[in-house]
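Participant: This is a predicted model, with the sequence first.
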Amino acid sequence: MSKLGLWWVRWNGSDYESRMTVGNRKATVEDFRERGFDRIVVLSGEGRGIKYSGPFYNSGYNDGREFARWVSNHIYGMPLYITIPFSRPEGFPRDQVQIPFEYSGVNSYYKGWIDGVLSVDNTDLNGFYWSYESCLQTTSHDEAHVTKEFIQYMSNYIRNHDQELIWIPTIGDRTMDQIKTFCAIPTLAGYFNHVFVQPHYYQTTKLSDGSDYTFQELACRVEWMASKGLSIEMEADNSIIGEKSNCAYCKSIQGTWEGDHFKEKVGCDENPTSETEEECINRACDYYRAITEVNPSAFSTKAYYFGTDLRVVDRVRSKCPDW
């Protein structure tokens, strides 16, 4: 049984910096360990917060090596997965994904990144995290046009280096029929050592057809995950402790923007009432309740998104200790 905690970092223009805190202080690996996490995923969304040197020769290698050096100096003492950044800071893919991982004797940016990471001696490195979250990739509906051949090459290359490859795709606010019809997660799962599906239940109360995203609908998705041999990402965020989300990718989920801050649809804000705070915590706890109702043994390994402050984990577990 393992619990993977997401550790968010960002490039500040001159160096990387950790975004993880416990209140007013920077979080440490020990803070993760004290909360039951035994593996760490070091990431920055789909890659927008990761340095991009440009599309020139060996830039992937140099960027990956620089990132891996920072990680080895700042996050150590626990097995970890390092992100493979899919997007540039402006959102476009860092390289082509319609071609093999290595083509015409030229490495793709992504292969170069992996080689750069592997060039840094880090005994904590357990594998890589494929950061492109779309469940549509490799289908005709994928805007980035990622091919199954690309995923296969990447998977084989990483596994041939005795490393794992994990993925945390989102199903968004799709209905179950849409998930079964359009999402390629079960088809691609064999290329990954672990797949943790984002239910997106915490982020919205409505599905794409206008119906309510109820606990029963969450349980249906958890049952689908179990039947396909998939795991789950547990979801909460800083709004549970009275802070608004402030992440670049949040524009894609339901809610409202106030300046640079995103207000979740579930109703938490900077000055939550006891009612809205309780609603948010209950919605986060519903993940564990759904797992318990479906099949707890099917989810012995889980990933956890909880924003950037580990007090979120403490607050949720004050209501549901087994979260």
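Facilitator: Yep, it's here.
Participant: okay, CA-based contacts and neighbour counts for the rest of this
Facilitator: OK.
Participant: Please point out which parts of stretch 22-40 sit buried.
Facilitator: Neighbour counts over stretch 22-40 (16 or more other Cα atoms under 10 Å) mark 27, 29, 32-33, 37-40 as buried.
Participant: Closest one of those residues to residue 147?
Facilitator: Comparing these against residue 147 with Cα to Cα picks out residue 40 as the nearest, at 27.8 Å.
Participant: for the closest one, what are its contacts?
Facilitator: 4-7, 78-81 (Cα atoms under 8 Å, 6 or more residues apart in numbering).
Participant: Return the subset of the buried residues of stretch 22-40 lying in strands.
Facilitator: Counted as lying in strands by DSSP state E, out of those, are 39-40.
Participant: Now distance to residue 231 too, for the buried residues of stretch 22-40, in a markdown table please.
Facilitator: Formatted as a markdown table, the buried residues of stretch 22-40 follow (distance: Cα to Cα, whole Å):
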| residue | distance to residue 231 |
| --- | --- |
| 27 | 26 |
| 29 | 24 |
| 32 | 20 |
| 33 | 21 |
| 37 | 16 |
| 38 | 16 |
| 39 | 15 |
| 40 | 16 |
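Participant: then this one, side by side with the first:
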Amino acid sequence: MANFGLWWVRWNGSDYESRMTGTLEEFKGLGFDYAVILGQPAHIQYTGNAETDAYNLSEYLSDHLNMPYYVTIPFFTPSKTPRGNITGNFEGSYWERWIYVFTGSSDPNLKGFYWSLENAWIFKQDQLNIKKGISHELIKAMSQKIHDAGFKFIWIPSASTPYLEGTNIFPLNTSGCHNCPGAYEFFDYIFVQPNYYLAKGVPNISGYNDFKEYLRKLESLKSSHHAWNVYLEMEADECVIGSGGNCRTCSNTLNCTKLAGDYIKVQLDVLGKRYTQRAYYFGVTFDVVKHVDSYCRSNLGVPYV
């Protein structure tokens, strides 16, 4: 069993810095085994030179991240355009050179890579047309490169839809995605974001019974495709402690806390246990995790992390 916690950083113009509210030791104390290093597009340095960009982040992490981690592979530039040719060759691409720098580092804490494009329809032609997708041939080559170097590869796609079979998490054969493979084939772990907690105005998965059906659908698709590396992402943010965030009812702290706890409850109800692999988004505030943990222990009889 392993717990992955999202650890946010930003480039301040001369160096990287943590956006988290606490220390790495506190983060470990919350129960996280791995840090997933990521940042908003504007927070990951972009000079156009992948070697420079990767080296600066690699040096920062080597100096400051004394725990096992997965590092982001940035998709977007600060202006939200792709950092490379989304249908081109992987060899020689920005992404290949970024990975090369990290795999050549001597940091023993680097365990793998995180693919930062969250689009669950990643391979569809309409997403390629608007430059919010990438070819599966490129992801396949990227996966091969990472695995050949002895590292793992994870993805946390956003899928706020009950129609999970229509995403590229699983194989798809439509006019917009002819014979597209399932992305699960290329990743060691996929943590699906249901956006039950985050997304507003998604009525099809707005209630707890709908959330149970969502998880049952996910499990059915996993079984039919033997995709046992697919899990859920736990989603909570500062709304549970009365601060700003993305909860669908952010003004109601008690309800947001319940919604966050539902990620554990739905696993207990549908699976009879928690997933053995879990990834956690909680904004940048450790008190979010502590608050939801207290709720889960009191109301569900299990810890949150």
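Facilitator: Structure received. No experiment lies behind these values; they were computed from the predicted model shown.
Participant: Quick check: closest non-adjacent residue to the equivalent of residue 24 of structure 2 over in structure 1.
Facilitator: Aligned by TM-score structural alignment, residue 24 of structure 2 pairs with residue 29 of structure 1. Take residue 29 of structure 1 and drop its neighbours on the chain: the residue closest to it by Cα to Cα, 6 or more residues apart in numbering is residue 75, 6.6 Å away.
Participant: In contact with the alignment partner in structure 2 of residue 87 of structure 1, which residues?
Facilitator: Per TM-score structural alignment, the equivalent position to residue 87 of structure 1 in structure 2 is residue 76. Residue 76 of structure 2 is in contact with 41, 82-83, 117, counting by Cα under 8 Å, 6+ apart.
Participant: quick one: contacts for residue 269 of structure 2?
Facilitator: In this structure, residue 269 of structure 2 makes contact with residue 212, judged by Cα under 8 Å, 6+ apart.
Participant: Please identify the helix or strand for it.
Facilitator: Using DSSP states H and E, residue 269 of structure 2 maps to helix 253-271.
Participant: and that helix, how far from structure 1 on average?
Facilitator: Its matched residues in structure 1 lie on average 0.6 Å from helix 253-271 of structure 2 after superposition (mean Cα distance after the TM-score superposition for structure 1).
Participant: And residue 251 of structure 2, how far from residue 6 of structure 2?
Facilitator: Between residue 251 of structure 2 and residue 6 of structure 2 the distance is 24 Å, computed by Cα to Cα, to the nearest Å.
Participant: And the strands in the stretch 201-323 of structure 1?
Facilitator: Applying DSSP state E, counting those that start in this stretch to the stretch 201-323 of structure 1 gives strands spanning 231-235, 255-258, 261-264, 301-305.
Participant: Out of the ones you listed, which gets nearest to residue 111 of structure 1?
Facilitator: strand 301-305 (24.9 Å).
Participant: which strands and helices sit next to that closest one?
Facilitator: strand 2-11, strand 231-235 (3 or more Cα pairs under 8 Å, 6 or more residues apart in numbering; DSSP states H and E).
Participant: can you give me how far the shortest one is from the chain middle?
Facilitator: For strand 231-235 of structure 1, the separation from the chain centroid amounts to 9 Å (computed by Cα atoms, centre = their mean, to the nearest Å).
Participant: ok and that strand relative to strand 301-305, angle-wise?
Facilitator: Relative orientation of strand 231-235 of structure 1 versus strand 301-305 (axes from the mean of the first three to the mean of the last three Cα atoms, to 10 degrees): 30 degrees.
Participant: Output the residue interval of structure 2 matched by strand 231-235 of structure 1.
Facilitator: Aligned using TM-score structural alignment, strand 231-235 of structure 1 spans residues 231-235 in structure 2.
Participant: Quick check: the matching stretch compared with structure 1, mean distance?
Facilitator: Superposing on structure 1 and averaging over aligned pairs (mean Cα distance after the TM-score superposition for structure 1), stretch 231-235 of structure 2 comes out at 0.4 Å.
Participant: picking up where we left off before, okay, the match of residue 24 of structure 2 and residue 205 of structure 1: tell me how far apart.
Facilitator: From residue 29 of structure 1 over to residue 205 of structure 1 the distance is 33 Å, taken as Cα to Cα.
Participant: Same question for residue 174 of structure 1.
Facilitator: Computed with Cα to Cα, the distance linking residue 174 of structure 1 and residue 205 of structure 1 is 12 Å.
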